[in-house]
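Trainee: Sequence and predicted model, in that order:
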Amino acid sequence: MKVLAAMSGGVDSAVAAARAAEAGHDVVGVHMALSRSRAQTRSGSRGCCTVEDASDARRAAERIGIPYYVWDLSEDFHDLVIADFLSEYAAGRTPNPCVRCNERIKFASLLERARLLGFDAVCTGHYARIGNAGPDGSPSLHRARNLPKDQSYVLAVMGPEATARAVFPLGEDEDKQAVRDEARARGLGVSTKPDSYDICFVADGDTRGFLERNLGAAPGEIVDADGTVLGEHAGTHGFTIGQRKGLGLQRPAPDGAPRYVLDVRPDTRQVVVGPSELLSRAELTARDLVAFEPISPGRRVLAQIRAHGEALPGVVESVPGDGPAGRAESELLRVRLDAPVRGVAPGQTLVLYDGDRVLASATLERRA
């Protein structure tokens, strides 16, 4: 099989490429240059896909003995990931840029280029597993054996078609240290390289500052659930539902309890705050459903709303197309949780599981 190995410059993608080559595939390594500016070169463990990482990926490819190229996807990355990130925050939502990157760059732009060049599959260092579900042998996406490193949540949006052309050689590994030991044994210089973290295009890790620089100031009011003005803010894009720190309030709540962001309203420039008990909700509504298999109302599922959050039991109440024509219910996925969860924010990704198998991905809407 002709395989394009996406090499980020980290240990996981290097070992994945090495395993693909060792398995007898015709492997070509490619590094995605996503940054428009060399200033985004990082040191240590912050970020990914930078100039520094390109050099690390090249050395790994040379060691493995596979051809290596750098593809400039910076325009796609800016237009499909960074611009989306900014517009979502400007609209009062809380996006996950890693989900968008996997969907639109690694398994859309990259996969399409690979297909046009005659590659059969794209190989990455993600921690997830691919299996077959149903009598038709359609591809299914599963959690990795290494649950703390599992990335099925951010991969779920790729859907069954892209999954059918993906290879995840690390999905069966239960220990990250074993992957590092293998890299060392293979002579890959990235064996001790720290994991990347935070948002890769926010080089200094200051997400709020990044939003302020790009979206500008838009002062407004901080109010309680009754509309009483408690303070001011420089822009609603600096807040997300469930946030407690950085509210800048001088007046404590009457009972002394901490306040949390309950809602973000860019149209009126208001940030609504209140007690933690008002954060909880049991019904999740979501749009843009990507399903791996048909889902019917009444099905028991596990619902996850954060990349490293807990999957919570619940039941599907409706799916797009389930309600009468013209009703909102027919356009949204609705899931009723067995117990309320705190801090549900529009823009977050909702992933449904059956055990360790991904059923679907969707984007959370505002409160029902």
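Mentor: Right, received. Where do you want to start? Numbering: from 1, shown residues only.
Trainee: use CA for all of it now, contacts and neighbours both
Mentor: Will do.
Trainee: Which strand or helix spans the residue of the chain positioned farthest from its centre?
Mentor: In the chain, P254 marks the outermost C-alpha relative to the chain mean, sitting 38.1 Å out by Cα atoms, centre = their mean. Mapping P254 onto the secondary structure by DSSP states H and E places it in no helix or strand at all.
Trainee: And it, how far from R58?
Mentor: 60 Å (Cα to Cα, to the nearest Å).
Trainee: Please compare the first structure with the one that follows:
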Amino acid sequence: MRVVAAMSGGVDSAVAAARMLDAGHEVVGVHLALSQSAATLRESARGCCTIEDAGDARRVADRLGIPFYVWDMADRFREDVMEDFVAEYAAGRTPNPCLRCNERIKFAALLDKALALGFDAVATGHYAQIVDGPDGRELHRAVDPAKDQSYVLGVLDAEQLSRSFFPLGDTTKPHIREEAAARGFSVAKKPDSHDICFIADGDTKGWLTGRLGTAPGEIVDDAGKVVGTHEGAFAYTVGQRRGLGLKVPREDGAKRYVVEVQPATRRVVVGTAELLGVDLLDADHGRWCGPAPAGEVRVGAQVRAHGEEIPATATADGDRVQVRLDRRIRGVAPGQSVVLYDGTRVVGSATIARTGRVEASA
């Protein structure tokens, strides 16, 4: 097969490209330029897609003896990921930009361009496994639970999976670094990137304020009493406890958390931890990694990239999904994604629109 190996400049994508070459594929390395003003140097483990990263990727490609190109997708990334991120926070939701990037950039824009140029598939350094099943290729968890990235790949559909390779899913991260060192890759000890790649300093609140400005409002308790003020509701997310700056403490001294963000009224509602517990998720934008579930099905539901999988019942109706969890969990915000599993297999994902409690909805 002719395969585009997406090379970020990190150790994972470097080994993934090497393994695809070892498997006998015709491999071309591609680095995605996603920033219109990439910093010259990376700041520790924060951020990615910098000039330094492109140079690291090129050096690996040279060592492997494969062609290497940089594809400029900065405009697409800004529109489909960054602007979506801002719009979601402005609407009082909490998005996951990594899922949007995988859905719209790495496995839409990148794959579409690769296919248009005559390639057969795309390979990345994600930690997940693809298994041939009775209904086609299936997406499964990686063997290394600490690095499993199947959650952020839950937005892929069956057609995209049929054109994708994840060569690292059967290996742990320490072994990947050992393999990279044995291959003589200079990135063998390079730190992993983390946080949101386009907010390199990790200050999400400051980054959003720079784009949305200030919009002062009230912080109220669950009875409607004003207990503080804020400069922008977009800076708060359900489950947040730190940085609230409340001026009126509870009489019983109980800790308070954000339980709701109301962008229309510019209000942030806070309450005790008990109010955070939900077991009903109404979601939309359903994406299926194979056939869509028929009727009511038992699944495992995960709402964070490395969060706990909760037993649940899911019912799909077109691109809308209702998930009833077997027990309540805290800090689930509209805008987050719920990814559904059947054992290690990823069934699909959806974006949470509303949360609630089963007893309250009865």
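Mentor: That came in fine, so what should we check first? Everything numeric here is computed off the predicted structure, so don't read it as measured data.
Trainee: returning to that earlier point: any idea what the residue farthest from the centre of structure 1 aligns with in structure 2?
Mentor: Using TM-score structural alignment to pair residues, one finds that P254 of structure 1 aligns to E251 in structure 2.
Trainee: Name the SS class of the closest residue to E43 of structure 2 other than its chain neighbours, please.
Mentor: Nearest residue to E43 of structure 2, sequence neighbours excluded (Cα to Cα, 6 or more residues apart in numbering): A200, at 7.2 Å. Three-state secondary structure (criterion: DSSP: H, G, I helix; E, B strand; the rest coil) places A200 of structure 2 in coil.
Trainee: dump the residue contacts of the counterpart of Q243 of structure 1 in structure 2.
Mentor: With TM-score structural alignment defining the correspondence, Q243 of structure 1 maps onto Q240 in structure 2. Remark: with contacts taken as Cα atoms under 8 Å, 6 or more residues apart in numbering, Q240 of structure 2 is in contact with 257-258, 331.
Trainee: Then D279 of structure 2?
Mentor: Residues in contact with D279 of structure 2, defined by Cα under 8 Å, 6+ apart, are 324-329, 355-358.
Trainee: Which of those residues are still contacts in structure 1?
Mentor: Of the contacts of D279 of structure 2, the contacts whose aligned counterparts also meet in structure 1 (both residues aligned by TM-score structural alignment, their matches' Cα atoms under 8 Å) are 324-329.
Trainee: Just the ones in strands from those, please.
Mentor: When those are checked against strands (DSSP state E), the matches are 324-329.
Trainee: Who's the closest spatial neighbour of A18 of structure 1, skipping the chain neighbours?
Mentor: Nearest residue to A18 of structure 1 in three dimensions, chain neighbours excluded: I64, at 5.8 Å (Cα to Cα, 6+ apart).
Trainee: Burial check on the one you found, number of neighbours?
Mentor: With neighbours defined by other Cα atoms under 10 Å, the count for I64 of structure 1 comes to 21.
Trainee: Would you mind measuring from it to M1 of structure 1?
Mentor: When Cα to Cα is the yardstick, I64 of structure 1 and M1 of structure 1 sit 17 Å from each other.
Trainee: Show me which parts of stretch 178-191 of structure 2 are buried, residue by residue.
Mentor: Within stretch 178-191 of structure 2, the residues that count as buried by 16 or more other Cα atoms under 10 Å are 180-181, 183, 185-188.
Trainee: Present those residues as a markdown table; the columns should include secondary structure.
Mentor: Rendered in a markdown table, the data for the buried residues of stretch 178-191 of structure 2 read as follows (three-state DSSP):
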| residue | secondary structure |
| --- | --- |
| A180 | helix |
| A181 | helix |
| R183 | coil |
| F185 | coil |
| S186 | coil |
| V187 | coil |
| A188 | coil |
